[in-house]
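# Prediction below, plus the sequence it came from.
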Amino acid sequence: MDAAQTLAHHRPFNHTDQGMNQTAGLIGLGAMGAGIAATLRARGYEMHVCDARPDAAASFARDGGVACATPAQVGAACEVVVSVVVNAQQTESVLFGDQGAAVAMRPGSVFVMCSTVDPNWSIALEQRLNAMGIHYVDAPISGGAAKAASGQMTVMSSARPEAYAKADPVLDAMAGKVYRLGDRAGAGSKVKIINQLLAGVHIAAAAEAMALGLREGVAADALYEVITHSAGNSWMFENRMAHVLAADYTPLSAVDIFVKDLGLVLDTARASKFPLPLASTAHQMFMQASTAGYGREDDSAVIKIFPGIELPGHQFPLAD
């Protein structure tokens, strides 16, 4: 499928397409998953949801929907099940663990996988599910919690035509842009890890620039104002350095996410002996931040690896 075909297959959600009296399942009510579930509910779907934290599912269901105790309950109730968990290991558990969804899903139903994973793992998962009579959509997502909640996030998908036939209404309802990148699993995950290469490098570069400014005595808020209105700006600088200015490292996307995702990028490139010097450096920076104890903080906390700077909200400079 060429680029023109890919764009032609994008069909924005139309409110006349609302899934009245239709059900959909979602597993994983984190920052992105909760937003996706709320968007689908607002667009007419009866949502069956499940999370490792039962309180999260119960809280969602209080505003409409059904809280399920296990992924199997979601799989039994819904023909389309969307999984929004952290990684391949959690996806395996959702599908094949105790009370996993796969054993309960009916033949002809579809599993939509939204995690960032090794593309080869995603290809193998499609084969495993197809052997069980279950369709599969390789559908990593991007855009952050706010865009997920407003239905404006991006989906980078690839799937067999019969999987798209079943999943298309849900995909178009939950996202602002759905890119259909191929007729089998793998392409969606490849594009996502390339996106993560850029995201990780941009965050690392933004942190480096802000750290240099602080080291040189530039006022952090002034630097942020100038850069966000100059050619050196990036979406990641504007978004993540705002977290630094607010001294708010609440993990919307954690340091350890980029340890994982940039690791996937490097593993993919290593298999074909393709050099990625910038991604390698950014990965080391996130690794350093994680080792220093910041792994569960917001990924903007990578700025904390730089010595001799006083961050907003810190009373004393970080140690040299």
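Done, it's in.
# CA atoms for contacts and neighbours, from now on please.
Will do.
# just the strands in the stretch 51-200 of the chain please.
Along the stretch 51-200 of the chain, counting by DSSP state E, counting those that start in this stretch, strands occupy 66-67, 80-83, 110-113, 135-138, 141-142, 154-159, 177-180.
# Redo these as CSV? Include mean neighbour count and distance to L223.
Shown next, in CSV, are these (neighbours: other C-alpha atoms under 10 Å; distance: least, C-alpha to C-alpha, whole Å):
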stretch, mean neighbour count, distance to L223
strand 66-67, 20, 46
strand 80-83, 27, 40
strand 110-113, 27, 40
strand 135-138, 31, 40
strand 141-142, 22, 27
strand 154-159, 25, 30
strand 177-180, 24, 33
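# Please convert the ones you listed to a markdown table, extending it with distance to M47.
Formatted as a markdown table, the strands of the stretch 51-200 of the chain follow (distance: least, C-alpha to C-alpha, whole Å):
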| stretch | distance to M47 |
| --- | --- |
| strand 66-67 | 6 |
| strand 80-83 | 10 |
| strand 110-113 | 15 |
| strand 135-138 | 19 |
| strand 141-142 | 19 |
| strand 154-159 | 19 |
| strand 177-180 | 20 |
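# Check it against this one:
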Amino acid sequence: MSSTTPGSTTTATETASAAAAVPPRTAVIGLGAMGLPMARHLAGALPVTVFDISAERRALAVADGAAEVTTPADAARDADVVLLAVRDQAQVDSALFGPDGVAPALRAGAVVLLTSTVGPDAARATATALAEYGALLVDAPISGGPTRAGNGDLLIVVGAEPAALDRARPVLDRLASTLTVIGGNPGDGQALKAINQLLAGVHIAAAAEAVALARGVGLDPRTVIDSLSQGAAGSFMFADRGPRMAQAYGDDADAVEVRSRLDIFVKDMGIVTGIAKNAHVPVPLASAAEQLYLLGERAGLAGRDDSSIVTVLSPVSEGDR
């Protein structure tokens, strides 16, 4: 069974969901890029009820065995674990405390599993607000992307009281290939996720600069990406985002798949730089990357894949088509 000691890291193959003698009834609120594949994967092993404002997205989850409802409250009413997979803290507050929200409908002993990246202060404030309803928060931001979410192959970092973590454990074990319990309080998981996003955001920005420079000196970006991804200069983000950056200049540019919206990194790098400022830690590279994402948002790329940031540095021209 996975260790719950703060700072421990376990793999899914090392864990056994001993607590899941009776599978927890699970509600998934938010069926976006990450919420839908998580709901589908959970529905293969647990009783799952879903809510999203999109009936089309709910239908996709129902096709894989979930039940659907039309309000967050209805999803939460009989749930043991309520998983939130929404974009930002405004959506967290709306789902939990807005009209037909989760919090008043929670049953005794239910826990809220927060998978969104909102920052430590927001997570702590949410935990305090939930405590007024007698509920506990498991702060568990996720990394890995939609494909890994659908395969139960996510990296999940957790900050939670042991009692809350125990109740959410079957859901976490179903979703994670690597589960790190970083601390015993909500906000601890968000702090580690912010460090993850610092690295990811800087790596994407660096990949964009490399592709832009390759174009500037007349090299084929695809060749550059294929070559450098194999060496010391490579990174996961360069190998993953690089091909989509190159695609932005081809005839199939309009078909670039949106795997992670650019405005997610506007939000997340803002969280990173805010935390760093409060901690009096200089983060010049993260700050520069944040400005690049803001430029991309201003250029109308907010809803595009974050790889599109390369077009801010090296704009698409008539000759690219």
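That came through, no problem. Computed from a predicted model, the values in this text were never measured in an experiment.
# P251 of structure 1 is nearest to which of the strands of the stretch 51-200 of structure 1?
strand 141-142 (15.8 Å; C-alpha to C-alpha).
# ok, and what's touching that closest one?
Strand 141-142 of structure 1 is contacted from outside by 114-116, 153-156, 192, using C-alpha atoms under 8 Å, 6 or more residues apart in numbering.
# quick one on the thing from earlier: out of the strands of the stretch 51-200 of structure 1, which gets nearest to R128 of structure 1?
strand 135-138 (9.6 Å).
# Looking at the contacts of strand 141-142 of structure 1, which is nearest Y224 of structure 1?
Minimum distance to Y224 of structure 1 across the contacts of strand 141-142 of structure 1 is 25.4 Å, recorded for M153 (C-alpha to C-alpha).
# residue nearest the centroid of structure 2?
Central residue of structure 2 (C-alpha atoms, centre = their mean): I142, 4.7 Å from the mean position.
# In which helix or strand does T23 of structure 1 reside?
T23 of structure 1 is part of strand 22-27 when elements are defined by DSSP states H and E.
# Give the buried residues for that strand.
Within strand 22-27 of structure 1, the residues scored as buried using 16 or more other C-alpha atoms under 10 Å are 23-27.
# what's the residue mapped onto M287 of structure 1 from structure 2 in contact with, if anything?
Applying TM-score structural alignment, one finds that M287 of structure 1 aligns to L294 in structure 2. With contacts defined as C-alpha under 8 Å, 6+ apart, L294 of structure 2 is in contact with V266.
# on that earlier part again, with distance to A173 of structure 1 as extra columns, can I get the buried residues of strand 22-27 of structure 1 in a markdown table?
A markdown table is the format used below for those (distance: C-alpha to C-alpha, whole Å):
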| residue | distance to A173 of structure 1 |
| --- | --- |
| T23 | 13 |
| A24 | 11 |
| G25 | 13 |
| L26 | 13 |
| I27 | 17 |
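# what about A222 of structure 1, neighbour count?
10 (other C-alpha atoms under 10 Å).
# Identify the residues contacting stretch 156-164 of structure 1?
So stretch 156-164 of structure 1 is contacted by 110, 135-141, 178-189, 191-192 (C-alpha under 8 Å, 6+ apart).
# can you do 6 Å?
Contact with stretch 156-164 of structure 1 is made by 135-140, 179-185, 187-188, as judged by C-alpha atoms under 6 Å, 6 or more residues apart in numbering.
# closest to H314 of structure 1 among those?
P140 (36.0 Å).
# quick one on the thing from earlier: relative to V201 of structure 1, which of the strands of the stretch 51-200 of structure 1 is closest?
Comparing the strands of the stretch 51-200 of structure 1 by C-alpha to C-alpha, strand 141-142 comes nearest, at 15.8 Å.
# Adding distance to V82 of structure 1 as columns, could you present the contacts of strand 141-142 of structure 1 in TSV?
Listed next are the contacts of strand 141-142 of structure 1 as TSV, based on distance: C-alpha to C-alpha, whole Å:
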residue	distance to V82 of structure 1
C114	7
S115	10
T116	14
M153	15
T154	15
V155	12
M156	14
K192	17
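# Just give me the closest of those to R41 of structure 1.
M153 (15.8 Å).
# circling back: between which two of the contacts of strand 141-142 of structure 1 is the distance greatest?
Farthest pair in the contacts of strand 141-142 of structure 1, by C-alpha to C-alpha: T116 and M153, 14.8 Å.
# So if I had to pick from the two, which one is more boxed in?
Applying other C-alpha under 10 Å to T116 of structure 1 and M153 shows that T116 carries more neighbours, namely 27 against 22.
# got the contact list for that one?
T116 of structure 1 makes contact with P140, according to C-alpha under 6 Å, 6+ apart.
# Can you give me the distance of the aligned partner of it in structure 2 to E132 of structure 2?
With TM-score structural alignment as the criterion, the equivalent of T116 of structure 1 in structure 2 is T117. Taking C-alpha to C-alpha, to the nearest Å as the measure, T117 of structure 2 falls 23 Å from E132 of structure 2.
# Could you do R40 of structure 2 as well?
31 Å.
# Tell me which of these two has more neighbours.
The neighbour count for R40 of structure 2 versus E132, taken as other C-alpha under 10 Å, is higher for R40 (24 against 11).
# Now do the helices in the stretch 151-300 of structure 2.
Secondary structure of the stretch 151-300 of structure 2 (DSSP state H, counting those that start in this stretch): helices at 162-175, 188-216, 221-228, 236-247, 262-279, 284-298.
# Make TSV out of these and add distance to G65 of structure 2.
What follows is those, written out as TSV (distance: least, C-alpha to C-alpha, whole Å):
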stretch	distance to G65 of structure 2
helix 162-175	16
helix 188-216	30
helix 221-228	40
helix 236-247	31
helix 262-279	29
helix 284-298	37
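# quick one, which of those helices is nearest to V310 of structure 2?
helix 188-216 (4.6 Å).
# so how far is the closest one off the chain centroid?
In this view, helix 188-216 of structure 2 has its centroid 15 Å away from the chain centroid, taken as C-alpha atoms, centre = their mean, to the nearest Å.
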